[in-house]
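Visitor: Sequence isn't available, so here's the structure alone:
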């Protein structure tokens, strides 16, 4: 999963944005490369688990639901 997160930085805009947000030094997060990459790995695992749990396929953008 670590290597998957590392390679996703090259091809996935959502992963790039998440990693950049974790690395931002001006904000409170300001994590190092390893910490930001591990956070991205954890996030990808959470998405994978939700896909298994819900029996759903991956969608780059979350589905919008109508509010009653």
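Guide: Yep, that arrived. Here the structure is a predicted model, which is why all the values come from computation and not from measurement. Numbering: from 1, shown residues only.
Visitor: make it CA atoms for all contacts and neighbour counts henceforth
Guide: OK.
Visitor: residue boundaries of the helices in the chain?
Guide: Using DSSP state H, the helices of the chain run over 2-11, 13-23, 33-54.
Visitor: can I get these in JSON lines with mean neighbour count and distance to residue 62?
Guide: Shown next, in JSON lines, are those (neighbours: other CA atoms under 10 Å; distance: least, CA to CA, whole Å):
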{"stretch": "helix 2-11", "mean neighbour count": "14", "distance to residue 62": "18"}
{"stretch": "helix 13-23", "mean neighbour count": "17", "distance to residue 62": "12"}
{"stretch": "helix 33-54", "mean neighbour count": "15", "distance to residue 62": "11"}
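Visitor: next up, a second structure to put side by side with the first:
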């Protein structure tokens, strides 16, 4: 059954999720986790897009910029 909403916005978020999988390690990890749980490629991408929307709204709410949560590795000699 068709879902409501702005089709152009949904497509933009889907393409954004697809593009960020190789650019953002946290997004790729989230996608891989969804695939490991048995989701199809499209289902995992849609879940990633939804997660990115949640992050976007939090950024707008808090007036902040995106910061990747990828931990930095500190090497000690």
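Guide: Received the coordinates, thanks. Values in this document were obtained by computation on a predicted structure and should not be read as measured data.
Visitor: Quick one: the helices of structure 1 as JSON lines, columns for distance to residue 60 of structure 1 too.
Guide: Converted to JSON lines, the helices of structure 1 look like this (distance: least, CA to CA, whole Å):
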{"stretch": "helix 2-11", "distance to residue 60 of structure 1": "13"}
{"stretch": "helix 13-23", "distance to residue 60 of structure 1": "8"}
{"stretch": "helix 33-54", "distance to residue 60 of structure 1": "11"}
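Visitor: so which of those helices gets nearest residue 61 of structure 1?
Guide: Of all the helices of structure 1, the one in closest proximity to residue 61 of structure 1, counting by CA to CA, is helix 13-23 (9.3 Å).
Visitor: what does the closest one correspond to over in structure 2?
Guide: Using TM-score structural alignment, helix 13-23 of structure 1 lines up with residues 25-35 of structure 2.
Visitor: Repeat that for stretch 40-47 of structure 1.
Guide: Using TM-score structural alignment, stretch 40-47 of structure 1 pairs with 48-55 in structure 2.
Visitor: how far apart are the matching stretch and its match in structure 1?
Guide: Mean deviation of stretch 48-55 of structure 2 relative to structure 1 after superposition (mean CA distance after the TM-score superposition for structure 1): 0.3 Å.
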